[in-house]
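Asker: coords below, sequence missing:
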């Protein structure tokens, strides 16, 4: 039985510039802040940053890896609070993701609160998913 406070298995992902190019092609999001270092710096960023929706997708994997079925997700939302800066090297950026059951509801649903961190700092605010229990 799932209870408030239950922790989901953590997930760590590496994001490289190659990943950003692949995601840009899939999402048709070719904003130069995601691939052009001089442009990113010109607009005030420290370097190229990961797409917010890519970071959101990684956070969603915490849920789908746990449930095994993306169809169980009824609602999913996040606030983008800090960028994931992706250096131009083979290692890239490390994003650490965790999830914890925040509520179990009488209607057979539960809420999972997700934390996404880059360099020890939270990059998504109010990241939550509502799921249907089995």
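Answerer: Yes, it's here. Since the structure is predicted, the reported quantities are computational estimates derived from the model, not experimental observations.
Asker: make it CA atoms for all contacts and neighbour counts henceforth
Answerer: Will do.
Asker: C-terminal to the lengthiest helix in the chain, which secondary structure element comes first?
Answerer: The helix that spans the most residues within the chain, counting by DSSP state H, is helix 52-67. Downstream of helix 52-67, the next assigned helix or strand under DSSP states H and E is strand 73-80.
Asker: That following strand vs helix 52-67, what angle?
Answerer: Counting by axes from the mean of the first three to the mean of the last three Cα atoms, to 10 degrees, strand 73-80 lies at 140 degrees to helix 52-67.
Asker: how would you label residue 30: helix, strand or coil?
Answerer: Look at residue 30: counting by DSSP: H, G, I helix; E, B strand; the rest coil, its state is coil.
Asker: Let's verify the residue lying closest to it once chain neighbours are set aside: helix, strand, or coil?
Answerer: The shortest distance from residue 30 to any non-neighbouring residue, by Cα to Cα, 6 or more residues apart in numbering, is to residue 24 (5.5 Å). Following three-state DSSP, residue 24 is assigned to helix.
Asker: picking that back up, buried sites along the longest helix of the chain?
Answerer: Within helix 52-67, the residues scored as buried using 16 or more other Cα atoms under 10 Å are 52, 54-56, 58-63, 67.
Asker: Structure two is appended below for comparative analysis:
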């Protein structure tokens, strides 16, 4: 497993894995920053009524955490040219002060002659992926 800096990226390099704990107060802060005040992200009763497994993290917050892994690795958030994903599974965030633990990994799946690379990211919660095929294209240093 290679952990070289992004500027020396080669096919198959793995990004340094990270774990991120998402708590209810994170959801409140994200709602304020994104202006996404959908009650599924803060109201337990409403989330239950619509069939969710409780209050869930914003999908875009989960995606942002995946992108943070990539931008930390490449060393410049501005070097992230494009990101893609599908939201495939909700992340329930219990109101217990501990929250939900996300495990985030990434791997270089393509290095191009134009100085860019494609990174595939995996985000799991309780052993199950929560984003469908997240990728990022980055400009290498």
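Answerer: On my side now, so go ahead. All figures in this text were calculated on a predicted structure; none of them were measured in a lab.
Asker: returning to what we had before: aligned to the residue nearest to residue 30 of the first structure, what sits in the second structure?
Answerer: Matched to the second structure by TM-score structural alignment, residue 24 of the first structure sits across from residue 31.
Asker: quick one: the strand ranked longest in the second structure aligns where in the first structure?
Answerer: Criterion DSSP state E: the longest strand present in the second structure is strand 100-111. On the first structure, the counterpart of strand 100-111 of the second structure by TM-score structural alignment is residues 93-104.
Asker: Superpose on the second structure and give me the mean offset of the matching stretch.
Answerer: Compared with the second structure after the fit, stretch 93-104 of the first structure shows a mean deviation of 0.4 Å (mean Cα distance after the TM-score superposition for the first structure).
Asker: Can you report how many residues neighbour the match of residue 24 of the first structure?
Answerer: Neighbourhood size, residue 31 of the second structure [other Cα atoms under 10 Å]: 18.
Asker: repeat for residue 119 of the first structure
Answerer: Burial of residue 119 of the first structure is recorded as 12 neighbouring residues (other Cα under 10 Å).
Asker: Translate it into the numbering of the second structure.
Answerer: Correspondence of residue 119 of the first structure to the second structure, assessed by TM-score structural alignment: residue 126.
Asker: so what's that match up against?
Answerer: The neighbours of residue 126 of the second structure, taking Cα atoms under 8 Å, 6 or more residues apart in numbering as the test, are 101-102.
Asker: any idea how far it is from residue 102 of the second structure?
Answerer: In this view, residue 126 of the second structure and residue 102 of the second structure are 8 Å apart by Cα to Cα, to the nearest Å.
Asker: Which strands or helices does the longest helix of the first structure pack on?
Answerer: Other helices and strands packing on helix 52-67 of the first structure, by 3 or more Cα pairs under 8 Å, 6 or more residues apart in numbering; DSSP states H and E, are strand 93-104, strand 109-118.
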